[in-house]
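Enquirer: With the sequence up front, the predicted model follows.
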Amino acid sequence: ITHLARTLADARGAQHALARQLITVQEDERRVLARELHDEMGQTLTALNVTATHLARHANMLTRDAVAECATDLRREIRTCGEQLRAMLKTLRPHGLHAAGLAQTLRELVLGWRARHTDIDFELDLPMQLPDVGELLSLTVYRVVQEAVTNVVRHSGASLCVVRLAVRTGGLVLEVRDDGRGLPEEGATWHG
């Protein structure tokens, strides 16, 4: 009975630690989203407002060419706003994961990083056929790759990052490797 009580207490402690960790992750995501909304969308919306205000104040004095130029500016800013919104939504929930599948969604993720960081060579190694692993596991694999690649970009100083997903008996094996500097000695262990 004592052993069972200890096991139960350990399990409850682990459950509480996981709950705290989940809250921390959610708050981190909210903080990043709030910063992106403020920094990126805020600037774009301000530019839209400035152009619209200019049009409203000077409508009767503007030439056709000036109005056309303002309209072009508005369209460009609206397009930028849409691109920023799509990028943020993709961060929150990868579009097409359920429809296109895990392989295609991982390809799009890696292509996105290739487009943003030309100083890191990103490689993606996927099997010809992935089994249907369900939405929850697909989302989990996607999030792990997303976080790992983000850490490579932010912290590793790498010139190469390889994302490899393989099918093994009983499931999938995911590997994200880079040629960066790695963890410092004091940070080499994880306590979860």
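Expert: That came through, no problem.
Enquirer: from here on, contacts and neighbour counts on C-alpha atoms
Expert: OK.
Enquirer: what ranges do the helices span in this structure?
Expert: For the chain, the helices defined by DSSP state H occupy 2-36, 42-58, 64-92, 97-100, 102-116, 135-151.
Enquirer: possible to save these as TSV with mean neighbour count and distance to Arg181?
Expert: Below are these laid out as TSV (neighbours: other CA atoms under 10 Å; distance: least, CA to CA, whole Å):
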stretch	mean neighbour count	distance to Arg181
helix 2-36	12	25
helix 42-58	15	35
helix 64-92	15	26
helix 97-100	12	32
helix 102-116	16	19
helix 135-151	16	12
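Enquirer: Show me the one of these that comes nearest Leu126.
Expert: helix 102-116 (7.2 Å; CA to CA).
Enquirer: Mind putting the helices of the chain into a markdown table with distance to Gly171?
Expert: What follows is the helices of the chain, written out as a markdown table (distance: least, CA to CA, whole Å):
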| stretch | distance to Gly171 |
| --- | --- |
| helix 2-36 | 24 |
| helix 42-58 | 43 |
| helix 64-92 | 25 |
| helix 97-100 | 18 |
| helix 102-116 | 14 |
| helix 135-151 | 10 |
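Enquirer: Got another one to weigh against that:
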Amino acid sequence: MFHLSMPLFWRVCLINGAVFLLGTLALALSPATVSAQPLLSELVVLLLGLTVIVLVNGALLRAVLRPLDRLTTVMARIDLRYPGLRLDEAGSGPARELVRGFNAMLERLEVERSTSTTRALQAQEAERQRIAQELHDEVGQSLTAVLLGLRYFMDTAPEPVRAELDALRDTTRTSLEEVRRISQRLRPGDLTDLGLVSALAGLARDTSARNGPHVRRRLPSSVPDLPPETELVIYRVVQEALTNVVRHARATTVDLDLSLSDDALVLRVADNGVGIRAGAMGAGIQGMLERARMVGGDLSVRSHGGGGGTEVRLRLPVPAPVLGRAGS
């Protein structure tokens, strides 16, 4: 194990020294001689010997430094948003310790990024809950009080003023509905009160009702008992996917499918819009990817192009005991 723990600098020096020593011994023990004025044949022998030394030295150094070339290539491809890329330690030769250290560093970075992302998303959800509660308790109640006051004054106001108060009441009622809608998006009460399937159906109805594309949903009557974090991830992925469709896709129809395979729950949101650019990674898509990884899921976003639209697919592994309870 000594050669594995030796610094790379000393390995290179050792290889060069060994090659030069062997070359010197070969010249010293060979019958070749060099005249005071070297002959052409002697120069040819010296040139051949030098060529052999250089080639052997290059081959040995190449074996040591090749993993560094692979390391440089991998470093250029590293993207912590797509974890799992590693160098092969088995084929690294003398640079195995360097490769092992690099892989360990990547592992730590991915774990730290995953942990920090999870904390950030949890903090985001907590902040959404707080804002939604304040909208409901303060802004919502204030607007409700305004509506009641307008109704009282309309009963006693003269006819010309009553028409203006009626218009103001309509504006206030619209604002109250908008506040309630924003509060619902921030804190999906349907998810807690009615369950995942009903909450997804509500998202689909709301999207179609707001002059959005027609959402064709194929949802099961029930799903296995899932952790609240997993249900929230599914809800947020559908919410973000439908929001992207409304804002960017220029689609007329969207398919929302949720199905249970042998070992996984598969969610699919596909539209017939303009698609997305290759390699596009906005904050919305990145957020969906991070949420999926939080619960061990696998999310992909594919664009069919040419009017074929975009497909968001989320696959979440479901433990066998949960599947057993769902089937019983």
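Expert: Received the coordinates, thanks. Nothing here was measured: the structure is a model prediction, and the numbers come from that model.
Enquirer: Out of the helices of the first structure, flag the one nearest Leu183 of the first structure.
Expert: Across the helices of the first structure, Leu183 of the first structure has its closest neighbour in helix 135-151 (11.1 Å, CA to CA).
Enquirer: which bit of the second structure covers the closest one?
Expert: Alignment of helix 135-151 of the first structure against the second structure: residues 228-244, by TM-score structural alignment.
Enquirer: average gap between that stretch and the first structure?
Expert: Stretch 228-244 of the second structure: mean distance to aligned residues in the first structure after superposition is 0.6 Å, counting by mean CA distance after the TM-score superposition for the first structure.
Enquirer: How far off centre is that stretch?
Expert: For stretch 228-244 of the second structure, the separation from the chain centroid amounts to 14 Å (computed by CA atoms, centre = their mean, to the nearest Å).
Enquirer: Could you list the residues in contact with it?
Expert: With contact meaning CA atoms under 8 Å, 6 or more residues apart in numbering, stretch 228-244 of the second structure is reached by 191, 196, 199-200, 203, 207, 267, 269, 284, 288, 291-292, 295, 312.
Enquirer: What's the match for Arg168 of the first structure in the second structure?
Expert: When the second structure is aligned by TM-score structural alignment, Arg168 of the first structure is paired with Ser261.
Enquirer: From Gly275 of the second structure, how far out is its match?
Expert: Distance of Ser261 of the second structure to Gly275 of the second structure, computed by CA to CA, to the nearest Å: 27 Å.
Enquirer: what's the answer for Asp263 of the second structure, then?
Expert: Per CA to CA, Asp263 of the second structure is found 30 Å from Gly275 of the second structure.
Enquirer: now swap in Ser259 of the second structure and tell me
Expert: 24 Å.
Enquirer: try Glu177 of the second structure
Expert: Glu177 of the second structure is 32 Å from Gly275 of the second structure, by CA to CA.
Enquirer: same thing with Ala264 of the second structure?
Expert: Counting by CA to CA, the gap from Ala264 of the second structure to Gly275 of the second structure is 27 Å.
Enquirer: what's the answer for Gln286 of the second structure, then?
Expert: 17 Å.
Enquirer: So between these two, which is more surrounded?
Expert: Between Gln286 of the second structure and Gly275, counted using other CA atoms under 10 Å, the more crowded position is Gly275 (22 against 13).
Enquirer: That one matches what in the first structure?
Expert: For Gly275 of the second structure, the aligned residue in the first structure is Gly182 (criterion: TM-score structural alignment).
Enquirer: And that match, how far from Val173 of the first structure?
Expert: Using CA to CA, Gly182 of the first structure is found at 21 Å from Val173 of the first structure.
Enquirer: now do Thr72 of the first structure
Expert: Using CA to CA, Thr72 of the first structure is found at 49 Å from Val173 of the first structure.
Enquirer: Check Ser138 of the first structure too.
Expert: From Ser138 of the first structure over to Val173 of the first structure (counting by CA to CA), the distance is 12 Å.
Enquirer: wait, Ala292 of the second structure sits on Leu314?
Expert: Yes: with contact defined as CA atoms under 8 Å, Ala292 of the second structure reaches Leu314; the gap is 7.5 Å.
Enquirer: anything in contact with each of those two?
Expert: Common contacts of Ala292 of the second structure and Leu314 (CA under 8 Å, 6+ apart): Asp298, Leu299.
Enquirer: Just give me the residue closest to the centre of the first structure.
Expert: With distances taken as CA atoms, centre = their mean, the residue of the first structure nearest its centroid is Thr91 (3.6 Å).
Enquirer: Show me what it lines up with in the second structure.
Expert: Aligned counterpart of Thr91 of the first structure in the second structure: Arg185 (TM-score structural alignment).
Enquirer: which ones are touching that match?
Expert: Per CA under 8 Å, 6+ apart, neighbours of Arg185 of the second structure: none.
Enquirer: where does it sit relative to Glu125 of the second structure, distance-wise?
Expert: To Glu125 of the second structure, Arg185 of the second structure is 11 Å away according to CA to CA.
Enquirer: got it, and Leu242 of the second structure?
Expert: Separation of Leu242 of the second structure from Glu125 of the second structure (CA to CA): 19 Å.
Enquirer: before we move on, what about Thr51 of the second structure?
Expert: From Thr51 of the second structure to Glu125 of the second structure the distance is 68 Å (CA to CA).
Enquirer: out of these two, which sits in the more crowded spot?
Expert: Each of Thr51 of the second structure and Glu125 has its neighbours counted (other CA under 10 Å); Glu125 has more, 15 against 12.
Enquirer: Please work out how many residues are found near Cys161 of the first structure.
Expert: Residues near Cys161 of the first structure, counting by other CA under 10 Å, number 22.
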